[in-house]
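1. Just to be clear, the model below is a prediction. Sequence and coordinates:
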Amino acid sequence: MKVIVTKVAEKKIKKGIPLITKEDLTREEVLNQEVSFVSLSGETLGIGYLSKQNKGIGWFLSSKETSIQEVWLCKLFMQAKAKRERLLQDEWTNAFRLFNGEGDGFGGFVIDQYDSYAVFHWYNEFVYSIRERIIRAFREVFPEIEGAYEKNRFDNPLCENAHLFGNVGQFPMVVKENGVNYAVYLDEGWMTGIFLDQREVRGRLVDGLLAGKNVLNMFSYTGAFSVAASVGGATQTTSVDLAKRSLEKTREQFEVNGLPVEQQKIYVMDVFRYFDYAKKHQLTYDTIILDPPSFARNGKKSFSVAKNYGELIEQSVEILSKNGIIIASANAANITREKFQQNIETALKKKNVQYQFFDKKSLPEDFPAVKGFSESDYLKVFFIKIKF
């Protein structure tokens, strides 16, 4: 099936930007099919497919291939495996990303490794429809993977999260990252219990950045930052998350590391309510970690990283110890690194404090991004010293 794209889309494709939007097409096309993209002048640009995914309507895949064959998929998986050779041999870490969608040459799905198991995340109906072809190629290149699960990240009630192939895992499964244990559940919902893209940030904490400090972990999820800080010598951690499951899950993460849970504080509470609670009880913290979802809603109140992150910074300054640290993280493709830093600085200037950005992190090596395609380079983390 040939699909004609606009002149703007042709330039975008030739620059290496793989996402296809509705505006890139010269007419409405049938979705969920493999296609050959053609310019207005009739030049064949390469292969891809059409399938709705977030803001896109398809992906450009290759200017060299003529179709999506298992041989080519094997080639992509072998290249991805070679990029991760260091991680595959790391005795201290066995949980990381094996294949990062468009960053590894095929937008629409990602694959994560948890010890000897894999989790496939399908982001649109087309990749789901050819998943058997993808899985055959994957198993040829990664025969060491004993079993796999799938997470369907698109809107189709008939496509359920399920065991995919091989052995059935026993959960919680305990995996290692930077020598720290984390309990994960590959058979529950979209999330497993740990966000693998934050490995390098947690590594800084494990290495002792917050040794001797009292740490507040906001939007804590399962408390992974809290555990990493504790392993690295933090005197106490406080974890705050609105989800009820966070209490049990955070306790479990401390327990699988043999750390005393009773020395930690865990609150199931809205983050902004906790700021009020802390101020009311005159609580202060040496370090505050802010890692909110890109968008969240609690009743009538909504939160957006792009619009509301400055409020988090301002509230944090009010309960931060003198010469404290804020670790500010944004997992959002809709805000640039420069704009995110600018929002942080605006909030800090508003609070009339001195500050120094002393470290920063982005996606780790197993999350390769596409050059010039900002949506694929979504993680921004800043380490900031505050003086007042």
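-> Happy to help now that I have it.
2. Every contact and neighbour count from this point should use C-alpha atoms.
-> Noted.
3. What number of residues are in the vicinity of residue 226?
-> Residue 226 is flanked by 29 other residues according to other C-alpha atoms under 10 Å.
4. Name the SS class of it, please.
-> Of the three states, residue 226 takes helix under DSSP: H, G, I helix; E, B strand; the rest coil.
5. Pull the contacting residues for it.
-> Residues in contact with residue 226, defined by C-alpha atoms under 8 Å, 6 or more residues apart in numbering, are 215, 217, 220, 237, 238, 239.
6. Nearest to residue 343 among the residues you listed?
-> In terms of C-alpha to C-alpha, no member of the contacts of residue 226 lies closer to residue 343 than residue 217, at 20.4 Å.
7. contacting residues around the closest one?
-> Shown in contact with residue 217 (C-alpha under 8 Å, 6+ apart): 223, 225, 226, 237, 238, 239, 240, 288, 289, 290.
8. same thing but at 10 Å, please
-> Residue 217 makes contacts with 223-226, 229, 237-241, 266, 271, 287-291, 327, as judged by C-alpha atoms under 10 Å, 6 or more residues apart in numbering.
9. one more structure, for comparison:
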Amino acid sequence: MPVRAASSTTLPPQLARLIKQCSVQRKDLPAQGTTFYRAVHTTETGGLFALERAGSVGVLSLYADFSAEQEVELAAACAETGLSSLYLKRRPREASHAANVEREWLSPPQPIWGQDLPELTALENGVPYLIRPGHDLSIGLFSDARPARAWVRQRAQGSRVLNTFAYTCGFGVSAALAGAERVKNLDLSRKVLSWGQENYALSGLAAPDTDFVYGDVFDWLGRLGKRGEQFDLVILDPPSFARSKAGVWRSERDYARLLTLAASVTAPGGQVLALCNHAGLAPATFDKMLSAGAALASRRLSVTARFGAGQDYPGAEHLKVRALKLA
């Protein structure tokens, strides 16, 4: 269960000091070309809240119960780090159903403090991305995957790339900027694929509709496999939990099956970049699932890299990233 805020009507003064301290610790990121990052992580707040920063705009995610007065106090403390506006996200343990029936309460479209800025461009390692801070619980990019996108940008040159669960196509942008031979972005939402095309345009990349494929990932992996299509790099970045026509997906139960399908479209000697953001799934268990998935596809698997979130996620263990080579 999420950590509960203190019953006091005022926030502990150490929280304001903590926010300022964390902000100072991240001051090198904008100088390195990254203006979108986690300014305060939950490991630093005892699970109470996290603060994302996109330029001068903040996005405050609450993982505990705060009173309206405490929310205002916390917003004011965040604003002291030089923000021009701050948006609020309330994140209950199981937000998937609530997001459909209480969307405006969970993710108010207007800022809790400062001027409304429906969209802005922020940088990640010098690459521009379109961020919409009041759009929804997800604002356009997942900052914890920054090291994984950097890995793709360093290795995708000349590759045929399939980016599954593409969302707004951050991995696709990274592959295209690396000089990939071709990139296919696949997602179940036309809206986020269109958003991805906007991200391509920000970097001056061609974004033909044929490179942005709408549909269920599991269905498409099966279809591509039957066609004999092959990719040198397949990127898997699924949600921890999702519902579709095919049923319920749970990463802690189904990731092996996903890897088996991905292997069917991965060229001999090709790579799979597998991400899992389920905090409750142990790294060793994730590794076993990947090995089992490769074995079901009759492929030999070797792990060439293991990593997680970036420096702005101190102590984070939720994200597990594996670079896999399939013989």
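-> Arrived safely. Here the structure is a predicted model, which is why all the values come from computation and not from measurement.
10. Now the buried members of the contacts of residue 217 of the first structure.
-> 223-226, 229, 237-241, 266, 271, 287-291, 327 (16 or more other C-alpha atoms under 10 Å).
11. Now go through those and say which are in strands.
-> Using DSSP state E, the subset of these located in strands is 237, 238, 239, 240, 241, 266, 287, 288, 289, 290, 327.
12. Need the max-distance pair from the residues you listed.
-> Distances among those were taken as C-alpha to C-alpha; the most separated pair is 266 and 327, at 18.9 Å.
13. measure residue 128 of the second structure to residue 183 of the second structure for me?
-> Distance, residue 128 of the second structure to residue 183 of the second structure, using C-alpha to C-alpha, to the nearest Å: 18 Å.
14. Mind jotting down where the strands sit in the stretch 101-250 of the second structure?
-> Taking DSSP state E, counting those that start in this stretch, the strands of the stretch 101-250 of the second structure run over residues 113-114, 120-124, 127-131, 160-164, 182-187, 212-214, 231-236, 241-244, 247-250.
15. so where does residue 321 of the second structure fall, helix or strand?
-> Residue 321 of the second structure belongs to strand 320-326 when elements are defined using DSSP states H and E.
16. ditto for residue 310 of the second structure
-> Going by DSSP H and E, residue 310 of the second structure is not in any helix or strand.
17. distance of the corresponding residue of the first structure for it from residue 98 of the first structure?
-> Aligning on TM-score structural alignment places residue 310 of the second structure opposite residue 364 in the first structure. Residue 364 of the first structure sits 12 Å away from residue 98 of the first structure, going by C-alpha to C-alpha.
18. cool, and residue 59 of the first structure?
-> For residue 59 of the first structure, the distance to residue 98 of the first structure - C-alpha to C-alpha - is 20 Å.
19. and what of residue 164 of the first structure?
-> For residue 164 of the first structure relative to residue 98 of the first structure (C-alpha to C-alpha), the value is 16 Å.
20. For those two, work out which one has more neighbours and name it.
-> Set residue 164 of the first structure next to residue 98 and count neighbours by other C-alpha under 10 Å: residue 98 wins out with 25 against 17.
21. Whatever residue of the second structure lines up with that one sits in which helix or strand?
-> By TM-score structural alignment, residue 98 of the first structure lines up with residue 39 in the second structure. Using DSSP H and E, residue 39 of the second structure maps to strand 36-40.
22. I'd guess residue 33 of the second structure is in a strand, am I close?
-> No: Residue 33 of the second structure: not assigned to a strand; according to three-state DSSP it is coil.
23. That one against residue 127, yeah?
-> Yes: the pair residue 33 of the second structure and residue 127 qualifies as a contact (C-alpha atoms under 10 Å) at a distance of 8.0 Å.
24. which of these two has more neighbours?
-> Neighbour totals were compared for residue 33 of the second structure and residue 127, and residue 127 leads with 18 against 15 (other C-alpha under 10 Å).
25. List the residues that contact the more buried one.
-> 33, 34, 35, 121, 170, 173, 174, 177, 199, 202, 203.
26. biggest separation within the residues you listed, which pair?
-> Across the contacts of residue 127 of the second structure, no pair lies farther apart than 35 and 177, at 18.9 Å, counting by C-alpha to C-alpha.
27. Give me the more crowded residue out of those two.
-> Set side by side, residue 35 of the second structure and residue 177 show more neighbours around residue 35, with 24 against 19, by other C-alpha under 10 Å.
28. and that one, what is it in contact with?
-> The contact partners of residue 35 of the second structure, taken as C-alpha under 10 Å, 6+ apart, are 27-29, 53-57, 121-128.
29. Select from these the one having the most neighbours.
-> Among the contacts of residue 35 of the second structure, the one with the most neighbours (other C-alpha under 10 Å) is residue 57, at 26 neighbours.
30. how much space between residue 200 of the second structure and residue 146 of the second structure?
-> From residue 200 of the second structure to residue 146 of the second structure the distance is 17 Å (C-alpha to C-alpha).
31. Also residue 204 of the second structure?
-> Separation of residue 204 of the second structure from residue 146 of the second structure (C-alpha to C-alpha): 20 Å.
32. swap in residue 113 of the second structure?
-> Look at residue 113 of the second structure and residue 146 of the second structure: by C-alpha to C-alpha, they are 27 Å apart.
33. Could you check which of those two is surrounded by more residues?
-> Higher neighbour count among residue 113 of the second structure and residue 146: residue 146, with 21 against 18, using other C-alpha under 10 Å.
34. Which residue of the first structure is paired with residue 325 of the second structure in the alignment?
-> For residue 325 of the second structure, the aligned position in the first structure is occupied by residue 385, per TM-score structural alignment.
35. What is the neighbour count of the aligned residue in the second structure for residue 310 of the first structure?
-> Matched to the second structure by TM-score structural alignment, residue 310 of the first structure sits across from residue 256. Using other C-alpha under 10 Å, the number of residues around residue 256 of the second structure comes to 22.
36. Remind me which helix or strand residue 256 of the second structure belongs to.
-> Here residue 256 of the second structure sits within helix 251-263, counting by DSSP H and E.
37. counting contacts, what elements does that helix pack onto?
-> Under the contact definition 3 or more C-alpha pairs under 10 Å, 6 or more residues apart in numbering; DSSP states H and E, helix 251-263 of the second structure sits against helix 217-227, strand 231-236, strand 241-244, strand 247-250, strand 266-276, helix 283-296.
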